[in-house]
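J.: next one to model:
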Amino acid sequence: MLINTMKDLMKKYDNTILTLPNGGITITSVKYVPEGEHSCEFEYDPDHLTYHTKGFVSIQGAIHGCDKEATDICFEVAVPDDWNGKLIQIGGGGFNGIIRPCHLNSFVDIHAKKVKTYVYGRTMEDPTLVSDGYAVCSTDSGHKVKFEWDASWALNPEVLRNHAFEHLKKTREAAAFLVSELHGKLPEMTYFFGGSEGGREALEVVQRYPEDYNSVICFFPAINIVTKGIKDFFVGKRLLENNGAAWLSPDDRAYVKQVASDVCNGDVNDWKCALERKGEIFEKLALKLTPAQIKGLRALTDDMYLPYPVANGVRKIPGYLAYLGIGLDLLYPSSPFETGREMMPMASDTVQYIIMRDPSFDTNDFDVEKYKEKIIEASELIDATNPDISEFKLRGGKLIILHGMEDEVITPLSTIDYYESLQAKFGDELDDFVRFYLIPGYGHNIGRFIVRHDFIETLENWVKNDVVPEELIIEDVIPENNGRTIPIYPYPGYPHYKGSGDKNKAENYYKRTK
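T.: This next block holds a predicted model:
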């Protein structure tokens, strides 16, 4: 019966399956993966990783565009034999362009060309979502990347709109339909789970498609990807001017970290103290660093304000926490003459293709005043900063947001700003459906503390059993840290709810990461 059903799936479906305009769906591959041990079969897998799974059907397909020039939205859905009736959609990363594996607790980092053996709280040793009974889907958001941080795909309007948010709904509907073809019913619950670009996507589904998703987990979201790209672009120019005079050598970076640690009494994860004592940190840094180096570090860490509001009235682009020594090895190039590590190339392509949408545009001429309309248009399309998530609340949705305090790629201050905009909108009612956690020692899936925790179980307990997540105990997966654990609390990071706990004592819990 299953074999016949699988064969029936191998056909083209017309454009009536999906709500949004599309050119139909073609199923490109259907295969059955039996229960047992299997090779991961990644292109970048020198360790020949394996995984254990219960039996499932893997379906790959392509959602065609209305524009014949638009590239397909390629997707995968993994449907377990023992399905629990629920669908989890996984978000992407970077500029997307690759399908994240639905059946693993890992993903291929196409930029670093390696396999990361944990994803947002789960390791390769933990049961997969599919083995736990969930159908899981993911997508490349409607394009392939030619090279690291390539955004040339954005020149096609339909492809750009797909990437911005439409691929999310299209993929969810396609996956739900295919699951129903195998099991005879649509999913009763749909969750979204993603970080970085996938974190932006998580907030997009809450803001744009609240009727489609019951609950969402969002890790370190690239919430303001367009405006972040603008700030990063000008920071990159500042670091390169005067023959790279602002560059920090490895010794300089170590000095920054040591000064910050001394000023913060050894606890740079106490974010309130770190922000309040920023001026003192810079005073001490100026005793050794040159004015040009201070100027460059200031460009990174100071907030940038646009001369006009963009999407949802936002003007502020928060700075990085680099003055604490966080992420300097990724933010600064290995020599004063390079164009930068992670953020500079991404920023350049954001300006060239997503904002200006002109492959011949000379980015040296980019000016925020001159190109106001293009910047606002791009921000309104892609930045996920809308605090009005009333429809999500009304349908009983739950949202868990997490951000590491040592994130060197996306500043946690942008997520803090968004959460505070939610507080301004909903007041005390926000606690009924949103929880936000800052995680000490944790970076962009790297850091001194790498999180292990079953956030899906935490979400399910909240949704099904009304167990409100307050204190969460998270484990460190770094082997040399011997499974240490710490508690994390809802923002601002101590047991503040209903006056419980010793606030003065609890505010120092970050020190347990040392």
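J.: only C-alpha atoms for contact and neighbour calcs from this point on.
T.: Fine.
J.: contacting residues for residue 89?
T.: Neighbouring residues of residue 89 by CA atoms under 8 Å, 6 or more residues apart in numbering: 136-138, 172, 190-193.
J.: pretty sure it is in a strand, no?
T.: Yes: under DSSP: H, G, I helix; E, B strand; the rest coil, residue 89 falls within a strand.
J.: contacting residues for residue 258?
T.: residue 325.
J.: distance of it from residue 39?
T.: Using CA to CA, to the nearest Å, residue 258 is found at 44 Å from residue 39.
J.: and for residue 144?
T.: With CA to CA as the criterion, residue 144 and residue 39 are 25 Å apart.
J.: looking at these two, which one has more neighbours?
T.: residue 144 (20 against 11; other CA atoms under 10 Å).
J.: part of a helix, is the more buried one?
T.: No: Residue 144 is assigned coil when assessed by three-state DSSP, not a helix.
J.: thought residue 123 was touching residue 453, still the case?
T.: No: the pair residue 453 and residue 123 does not pass the contact test of CA atoms under 8 Å, sitting 9.3 Å apart.
J.: sorry, back to before: now, which of the contacts of residue 89 sits nearest residue 278?
T.: For the contacts of residue 89, the residue nearest residue 278 by CA to CA is residue 193; the value is 34.0 Å.
J.: now show me the structure for the sequence below, then we'll compare the two:
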Amino acid sequence: MTFARNTFPGLPGRSQKSRQAINPGTLTRSSLILTATAVLLASCGGGDSPPKTAEAACNELLNQDFEGARITRATLAPASGNVPESCVIRGEMPKELAFEVRMPTTWNQRVLFMGGGGFDGAIYQSAYSPGVAESGYATIATNHGHDGEKHPQGSFALDPQLLQDYADGAVPKVLASAKAILRKRYGDAISKSKFVYEGCSGGGRQALIQAQRHPDLFDGIIARAPANAYTGQFLWYQKILKQLAKPGAGLSVGKVQTIAKFSQAQCDELDGLKDNIISRPASCNVDLTALRCTGAESDSCLTDAQLESAKGLYEPTSIAGGRYTWAAFPHVGGETADDSSWQALGGTTYQILGNDYMRYFVAQDPSVDPLSVDPQQYTTRLDYLASLIDATNPDLSKFNARGGKLILFHGTTDWLITLNNTTEYYDKVVASAGGPPAADQFVEYYVLPGNDHCAATPNGGNGPDMVDLVTPMFEWIEKGAKPSSRKIVATRSVEPGTGMQRPLCKYPQYPKYNGTGDPNAETSFTCVSAE
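T.: Reported below is the predicted structural model:
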């Protein structure tokens, strides 16, 4: 492992000549690890004092204050498998803002802030990119301002301060405290480190908030399936739930499977391979009226009311006279109404998100029937919420000017947040930057066919579900090597199809089957532009 821009500081008592001799480019992996550990322990001591043990250095953080945060827990977690020994601390701030920082004893000099999701309320210390836990990253995660056990689901939004922290306030406050903690633990080495934010869904929205409103906080930002058009998205949940609740308009598991199979039959092989994965959604034009029932109703056809429900999925949505909008979902197959899937159309997740948004964010009345709330009567409140929570500003000129880099990512079979929302945002960023050549210097967008919302689920998505974007991002901000200049491979981690690989293609390219070779090997595909 080499560190292009992060060199190790000298050990106490060593000459400048000795410091220069520690060249990461010429050290072996073993000597790098030993050097990193020695530097870490030395940074915890001072002068001629013997260096503290990792446990002592961790324990001394307990009950200390860092930029408004009190450390309420500090524990040295032992190494487990390939995950290295780490000091894990919990910090707490007013009102209910809490966070964790994990600091490996053997640190790779990189820092990753990991975003949350949904209504947050808990600290999720796991990354969407594989390999982070094993690779020595210092990581930061937060509950984004509230305790979900005290405020189930969206109920926290009744408190203006908790809502503010959820929308925008938590990350800057937590990052300031975390940087002070990291400096205490690692010394001056932290000043040379790069900071990256990675989040998906609500975490993807939080990622774009940083790029748009706080362009100086992070060197790199990874926004997966971002819920950045939050207002339109959550109003759409209410609209589709109202439509599905109409007499005869519901879509059964069987009917949704019929829609998915109909799309796959027409568009699956546009990428050269029949594998139940539609890799060219923009070229998949499906007319669902061909499924209209002409005789007795069955799961193999749709009534007029059900066609109207499907229209709400696959056509752009306009709400409150066009004041709020939501992009259409593409025809990509993979749809499901089986509520064992967390992204079932009209299922539990839709209901929790859509109903709680209308109760607690919009009407601010826990007892209200969420389907009875008329957005047209709440435009003042909705405009305020949009200004607070949405992250749709395409002008990233300040982020670009300070050298920031952005990766956008979306899976095609995401049925909670439409792929087209991210595509539309990317197109606006490109236009704002002055066109593709200018935008390519700081933003790249990737689409992964057959990938569902954020992570692998046993019943969602037929394609790869796991791809490392953190390593390419650090290579970009440390060495200037764009992610698209290297091969990025996505893999599948769940049954069926464990071991499937596909190349990750920079939009607007897609992975086309070469015509021969193992269909589960990434070498059998080439990233090409649509004809």
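J.: once they're superposed, what TM-score comes out?
T.: The TM-score (TM-score structural alignment, normalised by the length of structure 1) is 0.79; 443 aligned residues with a CA RMSD of 3.0 Å.
J.: quick one on the thing from earlier: if we go to structure 2, which of the contacts of residue 89 of structure 1 are intact?
T.: Among the contacts of residue 89 of structure 1, the ones still in contact in structure 2 (both residues aligned by TM-score structural alignment, their matches' CA atoms under 8 Å) are 136-138, 190-193.
J.: among those, name the ones in strands.
T.: Secondary structure assignment (DSSP state E) places 136-138, 190-193 from these within strands.
J.: any chance you could map the helices in the stretch 151-300 of structure 2?
T.: For the stretch 151-300 of structure 2, the helices defined by DSSP state H, counting those that start in this stretch cover 160-164, 170-186, 202-213, 230-244, 253-267.
J.: those helices: which one's closest to residue 478 of structure 2?
T.: Per CA to CA, nearest to residue 478 of structure 2 of the helices of the stretch 151-300 of structure 2: helix 202-213, 18.2 Å.
J.: show me what that closest one is packed against.
T.: strand 194-200, strand 220-224 (3 or more CA pairs under 8 Å, 6 or more residues apart in numbering; DSSP states H and E).
J.: can I get the ones you listed in a markdown table with mean neighbour count?
T.: Output for these, formatted as a markdown table (neighbours: other CA atoms under 10 Å):
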| stretch | mean neighbour count |
| --- | --- |
| strand 194-200 | 25 |
| strand 220-224 | 28 |
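J.: so can I have CSV of those showing distance to residue 206 of structure 2?
T.: CSV is the format used below for these (distance: least, CA to CA, whole Å):
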stretch, distance to residue 206 of structure 2
strand 194-200, 7
strand 220-224, 8
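J.: who wins for proximity to residue 76 of structure 2 among those strands?
T.: Closest among those, using CA to CA: strand 194-200, at 22.9 Å.
J.: in the superposed pair, what's the mean gap between the closest one and structure 1?
T.: Superposed on structure 1, strand 194-200 of structure 2 shows a mean distance to its aligned partners of 0.9 Å (mean CA distance after the TM-score superposition for structure 1).
J.: in structure 1, what stretch matches that strand?
T.: Under TM-score structural alignment, the counterpart of strand 194-200 of structure 2 in structure 1 spans residues 189-195.
J.: check contacts around the residue sitting nearest the centre point of structure 2.
T.: Note on structure 2: the residue nearest the mean C-alpha position is residue 200, at 1.7 Å, using CA atoms, centre = their mean. By CA under 8 Å, 6+ apart, the contact list for residue 200 of structure 2 reads 115-117, 128, 223-226, 454.
J.: so how far is residue 208 of structure 2 from it?
T.: 10 Å.
J.: so what corresponds to residue 79 of structure 1 in structure 2?
T.: Aligning on TM-score structural alignment places residue 79 of structure 1 opposite residue 103 in structure 2.
J.: so its match touches residue 140, yeah?
T.: No: look at residue 103 of structure 2 against residue 140 with CA under 8 Å: they stay out of range, at 9.1 Å.
J.: between the two, what contacts are shared?
T.: Contacts common to residue 103 of structure 2 and residue 140, judged by CA under 8 Å, 6+ apart, are absent.
J.: residues in structure 2 aligned with stretch 402-412 of structure 1?
T.: By TM-score structural alignment, stretch 402-412 of structure 1 lines up with residues 409-419 in structure 2.
J.: now the contacts of residue 200 of structure 2 as a markdown table including distance to residue 288 of structure 2?
T.: What follows is the contacts of residue 200 of structure 2, written out as a markdown table (distance: CA to CA, whole Å):
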| residue | distance to residue 288 of structure 2 |
| --- | --- |
| 115 | 37 |
| 116 | 36 |
| 117 | 33 |
| 128 | 35 |
| 223 | 32 |
| 224 | 30 |
| 225 | 26 |
| 226 | 28 |
| 454 | 28 |
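J.: overlap between those residues and structure 1?
T.: Kept across both, from those, using both residues aligned by TM-score structural alignment, their matches' CA under 8 Å: 115-117, 128, 223-226.
J.: closest to residue 526 of structure 2 out of the residues you listed?
T.: Using CA to CA, those come closest to residue 526 of structure 2 at residue 224, 22.9 Å.
J.: so the match of residue 79 of structure 1 versus residue 90 of structure 2, what's the distance?
T.: Going from residue 103 of structure 2 to residue 90 of structure 2 by CA to CA gives 12 Å.
J.: who has more neighbours out of those two?
T.: Using other CA under 10 Å, the more surrounded residue of residue 103 of structure 2 and residue 90 is residue 103, with 26 against 20.
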